[in-house]
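Visitor: pasting the sequence and the predicted model now:
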Amino acid sequence: MTAITEGFPGRGAGILDRERIIAKPGFNRWLVPPAALAIHLCIGMAYGFSVFWLPLTNMLPGETTAACRDMSLLTALFTTECNWRMADLGWIYTLFFVLLGCSAAIWGGWLERVGPRKAGFVSACCWCGGIAIASVGVMTHQLWLMWLGAGVIGGIGLGLGYISPVSTLIKWFPDRRGMATGMAIMGFGGGAMVGSPLAQKLMEFYRSDVSVGVWQTFLTMAAIYLVFMMAGAFGYRIPPAGWRPEGWTPPAAGKSAMITQHHVHLRDAHKTPQFWLIWIVLCMNVSAGIGIIGAASPLLQEIFAGHLIGLPELSFAQLSAQQKLQIAGIAAGFTSLLSLFNIAGRFFWASMSDRIGRKTTYYVFFVLGIVLYASAPSFANMGNQLLFVAAFCVILSMYGGGFSTVPAYLADIFGTQFVGAIHGRLLTAWATAGILGPVVVNYIRQYRIDQGYQGAEAYSFTIYVLCGLLVVGLIANALVRPLDPKWFMKPEELAAIQARSENAEAQVRHGSFGIDRGRLDLPALLAWIAVGIPALWGVWFTLVKTAALF
């Protein structure tokens, strides 16, 4: 990386450095969202990894022996003679979000110093390199390599890629903060919508008598993602200090007690009860949703089985290999449909929170979520695919909405000066949820199956446990109150911090610096087409496969 960042003109700044990405006069701010989407649509495939679980559990031929069924997790990490269990693979999904939250918290301050381009570059190397290492793990049947590659190294790439555009887009769109927050992370919610069908088609293409096609799919997707993520990283620009959209002035102070006009220092935010209450709110909302996303594909296949292909009398175990392949394709459509609602919810609920308030929005998430989760087992027992799928689509829209609403919730409570870094620290709640959610779903499911339960009965108890998590979040949200004034920075301290953070040469006060407020010129149109085509393909595939569900 040193070689890349050295040897360029302009005060010694390298091509990845923050000084090189300050926008010049004539720059169109609508070029930044496609750059963010290019990265987030790639790393968002973390949500779609469940499409690999069933193929990976059937890599080795023959019946599962008692020794393989009862092997320890440590044995599973190194065995070459036993098929992996879904619970063993599910830890990769857990590692994704543990490392995402931890890396966002650890390197959030570094990102603010070096800028989004360098963070996006490192994210691309980690995410794509991690998937490539995971492919070696599949080839050699070494689960520990998959954990290290996709889970650990890839998870670090997720964290850096996830937070790279958030504060940047908020700075570019101060006049549309809610929309900017949704744009910043919408691609992450939609990554599985594109990646799941792509992975399914690649596995079908590479499948043979001696391979399920997963390692080849990993390598192909890593190469594709590397191209898109590098394009996104080098497309990032940041506004000059003090820049404002032409014709826009900050709104007058609001009347809501829940929205402060002051600012809390990063060193003090975690000392307040409000930080930890919002931490619990996010953790519970994410835990309930992330557990279902991680098992979305096998959940639908095992609950509805033959119903999906017009053979309601057949359970999952009674299906032939060809029939299982058919319902796997339908389940990939279900995963993509959830991703579609995940991404749509990020816009809808973030915009709604501007009208009804962040706290009220989270009340809706928890109350409605409890009702829908509690109803899901009944829908499954009725064999009603429409109601079952609709319930989880709404749940996933609120899951995505929770992510897009929480940065604004933090800005309301703690002010905007350090909101990016505070948000990074809050994402440790996501890391915790990355353990809690999948563990609850995978291990309770496995326990129920070991007790002889099948289909909907294997998941019903798990869903009621998720309802309990939402009740905890509901209580925490009710306890959030405005901050005590003692936590706010003094005006002179705030002024000193802002003065140190400004680049004197790039500073512009209360002006547009010749930067467009927003016109769809040719470069912006081409950038949106580049990310729009894969997204639209994902939407089309989702709608086609969704029709098979009904």
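Guide: The structure has been received and is ready for your questions. This is a predicted model, so every value here is computed, not measured.
Visitor: CA atoms for contacts and neighbours, from now on please.
Guide: Noted.
Visitor: what residues does whichever strand or helix holds residue 499 touch?
Guide: Residue 499 is part of helix 491-501 when elements are defined by DSSP states H and E. Taking contacts as Cα atoms under 8 Å, 6 or more residues apart in numbering, the residues outside helix 491-501 that touch it are residue 263.
Visitor: count of residues packed around residue 492?
Guide: 9 (other Cα atoms under 10 Å).
Visitor: nope, residue 2 is what I was after
Guide: The burial count for residue 2: 8, using other Cα under 10 Å.
Visitor: same thing with residue 500?
Guide: Other residues lying near residue 500 total 9 when counted by other Cα under 10 Å.
Visitor: helices along the stretch 351-500 of the chain, start to end?
Guide: Ranges of helices in the stretch 351-500 of the chain, per DSSP state H, counting those that start in this stretch, are 358-382, 385-414, 419-426, 428-450, 456-478, 491-501.
Visitor: for residue 224, which of those is the nearest?
Guide: helix 385-414 (25.2 Å; Cα to Cα).
Visitor: pull out the buried residues from the closest one.
Guide: Neighbour-count burial for helix 385-414, counted by 16 or more other Cα atoms under 10 Å, picks out 385, 387-389, 391-414.
Visitor: elements contacting it?
Guide: helix 177-206, helix 273-294, helix 321-356, helix 358-382, helix 419-426 (3 or more Cα pairs under 8 Å, 6 or more residues apart in numbering; DSSP states H and E).
Visitor: here comes the other one, which I'd like you to weigh against the first:
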Amino acid sequence: MGFFARERTVAPAGYNRWLVPPAALSIHLCIGQAYAFSVFNGPLTKLIGVTAPAPDDWTLPELGWIFSLAIVFLGLSAAFGGRWVESGGPRRAMFLSACCFGGGFLVASLGIHTHMLWLVYLGYGVIGGIGLGIGYISPVSTLIKWFPDRPGMATGLAIMGFGGGAMIGSPLAVELMKHFASPSSVGVGEAFIVMGIVYFAMMMFGVLTVRVPAADWKPAGYVPSTVPQKLITNANVHVDTAIRTPQFWLLWAVLCLNVTAGIGVLGQASVMSQEMFPGVITPTAAAGFVGLLSLFNMAGRFLWSSTSDFIGRKTTYAIYFALGVVLYAIVPWAGQIGSIALFVACYAVILSMYGGGFATVPAYLRDMFGTMHVGAIHGRLLTAWSAAGILGPVLVNYIRQYQVDRGVPASAAYSETMYIMAGLLVIGFICNALVTAVDSRHHYRAELSAAPAE
């Protein structure tokens, strides 16, 4: 593959490992735009009517599947492409991600201009979703190898940008739609074209600058611990063996339930905030709310994952679930009393833990299964995100629609969903409590297998 070969990305002696996180951030800040997709939902329901939905315009439940498909294909591409990413290195994977994510916007734009929803599903949902998955996992394993002394912090650095993508994507989308809006267009299709080109260019920075450490590289002064630690192994587990352990599936459930509780809210954050506080939160303010959630999502990925290096991954997840139950139960009350401040504060903390869960889980996997195939194991675990990408938005969108059809005011239509989310977090808390160390019989032994290590 020449320029894209893994060998061409090996860092020279004396290379500063802190130059690698910006390459990861350039990818994740772009693909993290997916978290801002809700700002398109309102305009996409008025493509024909422009000022108000027309009979042939798309509905919110129909549009909700765009985001869900993107998350489904994120998980599937990460699961099936994990070993390919590891064997070929991050540069090749990042380039494929840039092509798929940027190209997905262009295909979706064609679907918007021709009013063919299946093309939008194909473009942003399928092609863009593949770009999301490959781009998401491409730097994670690399940064864990650059920072063996702080794996939680490393995965926080790698994944922080994904949570912050909406902070850029939300205002960018709003301004582009305003710029291209006209009496006959809401400006979404044109905005998609510009964003596809801009994001491709930004992601190429990561493609050109990413580096991997030499096989025998270690940080200066770093000495791996030889003292046994609970839930932290010095051995390795092969990816094909890992998925047959109960620990893998418990962590799968932990991630799925944590994501389900947050992703449905993210997918409809803009519309939900306007409906819960009608006449108070404007579309511009709602876009600001999405951006704020993105900020906490991003900050939580670094702060919570870094904290997990000191208090442990299992304890960190226990906090996510226990505190999340309380906060989700408070949200409906915040809407009833009309407290925007309490509503925003609850979701700010919830989204910090939602993001923290994503950033903590690769280090959790590293602790449980070692570093040999952590990237591939992480990719397969992300199928939990695919499942949650359907379950979360479906719960929010369809329960809301059911409530509205029964005559419940839109401002109160989300209450039942919030209580269901709290219940899911209780189950997640139990799954996390059941996680134990992987039995030594699953540890990889080179003399017993010819399978290549990463």
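Guide: Cool, the structure landed. None of the values given here were measured: they were computed from a predicted structure.
Visitor: sorry, back to before: any chance of the helices and strands packed on helix 385-414 of the first structure in CSV, plus distance to residue 150 of the first structure?
Guide: Output for these, formatted as CSV (distance: least, Cα to Cα, whole Å):
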stretch, distance to residue 150 of the first structure
helix 177-206, 15
helix 273-294, 15
helix 321-356, 20
helix 358-382, 30
helix 419-426, 21
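Visitor: surely residue 361 of the first structure touches residue 354?
Guide: No. Contact between residue 361 of the first structure and residue 354 fails when scored by Cα atoms under 8 Å: they sit 9.3 Å apart.
Visitor: ok, now which ones touch the most centrally placed residue in the first structure?
Guide: Residue closest to the average C-alpha location in the first structure (Cα atoms, centre = their mean): residue 188, at 4.4 Å. The neighbours of residue 188 of the first structure, taking Cα under 8 Å, 6+ apart as the test, are 37, 40, 41, 42, 43, 44, 45, 162, 343.
Visitor: and the next helix or strand past the helix or strand hosting the third one?
Guide: The one in question is residue 41 of the first structure. Residue 41 of the first structure is located in helix 32-43, with elements delineated by DSSP H and E. Going down the chain from helix 32-43 of the first structure, the next helix or strand is helix 53-56, by DSSP H and E.
Visitor: what is that next one packed up against?
Guide: For helix 53-56 of the first structure, the packing partners by 3+ Cα pairs under 8 Å, 6+ apart come out as helix 86-114.
Visitor: can you tell me how far residue 142 of the second structure is from residue 148 of the second structure?
Guide: 10 Å (Cα to Cα, to the nearest Å).
Visitor: more neighbours, these two?
Guide: Legend: neighbour count by other Cα under 10 Å for residue 142 of the second structure and residue 148, higher for residue 142 (24 against 18).
Visitor: now for the counterpart of that one in the first structure: which residues touch it?
Guide: In the first structure, residue 142 of the second structure lines up with residue 168, judged by TM-score structural alignment. Residue 168 of the first structure makes contact with 116, 238, according to Cα under 8 Å, 6+ apart.
Visitor: what of residue 391 of the second structure?
Guide: Applying Cα under 8 Å, 6+ apart to residue 391 of the second structure gives the contacts 260, 264.
Visitor: and if you look at the one 3 residues further on?
Guide: Counting by Cα under 8 Å, 6+ apart, residue 394 of the second structure makes contact with 64, 264.
Visitor: quick check: it vs residue 65 of the second structure, distance?
Guide: In this view, residue 394 of the second structure and residue 65 of the second structure are 8 Å apart by Cα to Cα.
Visitor: check residue 212 of the second structure too.
Guide: Using Cα to Cα, residue 212 of the second structure is found at 37 Å from residue 65 of the second structure.
Visitor: swap in residue 412 of the second structure?
Guide: Separation of residue 412 of the second structure from residue 65 of the second structure (Cα to Cα): 23 Å.
Visitor: on that earlier part again, so which of the helices and strands packed on helix 385-414 of the first structure is nearest residue 484 of the first structure?
Guide: Across these, residue 484 of the first structure has its closest neighbour in helix 273-294 (10.1 Å, Cα to Cα).
Visitor: mean deviation of that closest one from the second structure?
Guide: Mean deviation of helix 273-294 of the first structure relative to the second structure after superposition (mean Cα distance after the TM-score superposition for the first structure): 0.4 Å.
Visitor: other SSEs contacting that helix?
Guide: So helix 273-294 of the first structure, by 3+ Cα pairs under 8 Å, 6+ apart, packs with helix 385-414, helix 428-450, helix 456-478.
Visitor: looking at these, which is nearest to residue 192 of the first structure?
Guide: helix 385-414 (12.7 Å).
Visitor: quick one: the closest one to helix 273-294, angle?
Guide: Here helix 385-414 of the first structure runs at an angle of 160 degrees relative to helix 273-294 (axes from the mean of the first three to the mean of the last three Cα atoms, to 10 degrees).
Visitor: what's the average distance of helix 385-414 of the first structure to the second structure?
Guide: Mean for helix 385-414 of the first structure is 0.7 Å (mean Cα distance after the TM-score superposition for the first structure).
Visitor: so what corresponds to residue 298 of the second structure in the first structure?
Guide: Match for residue 298 of the second structure (TM-score structural alignment): residue 343.
Visitor: relative to residue 96 of the first structure, how far out is the counterpart of residue 443 of the second structure in the first structure?
Guide: Aligning on TM-score structural alignment places residue 443 of the second structure opposite residue 488 in the first structure. Look at residue 488 of the first structure and residue 96 of the first structure: by Cα to Cα, they are 35 Å apart.
Visitor: out of those two, which sits in the busier spot?
Guide: When neighbours are counted by other Cα under 10 Å, residue 488 of the first structure and residue 96 differ, and residue 96 comes out ahead with 26 against 19.
Visitor: in the second structure, what range does the helix holding residue 41 of the first structure match?
Guide: Helix 32-43 of the first structure corresponds to residues 20-31 in the second structure, going by TM-score structural alignment.
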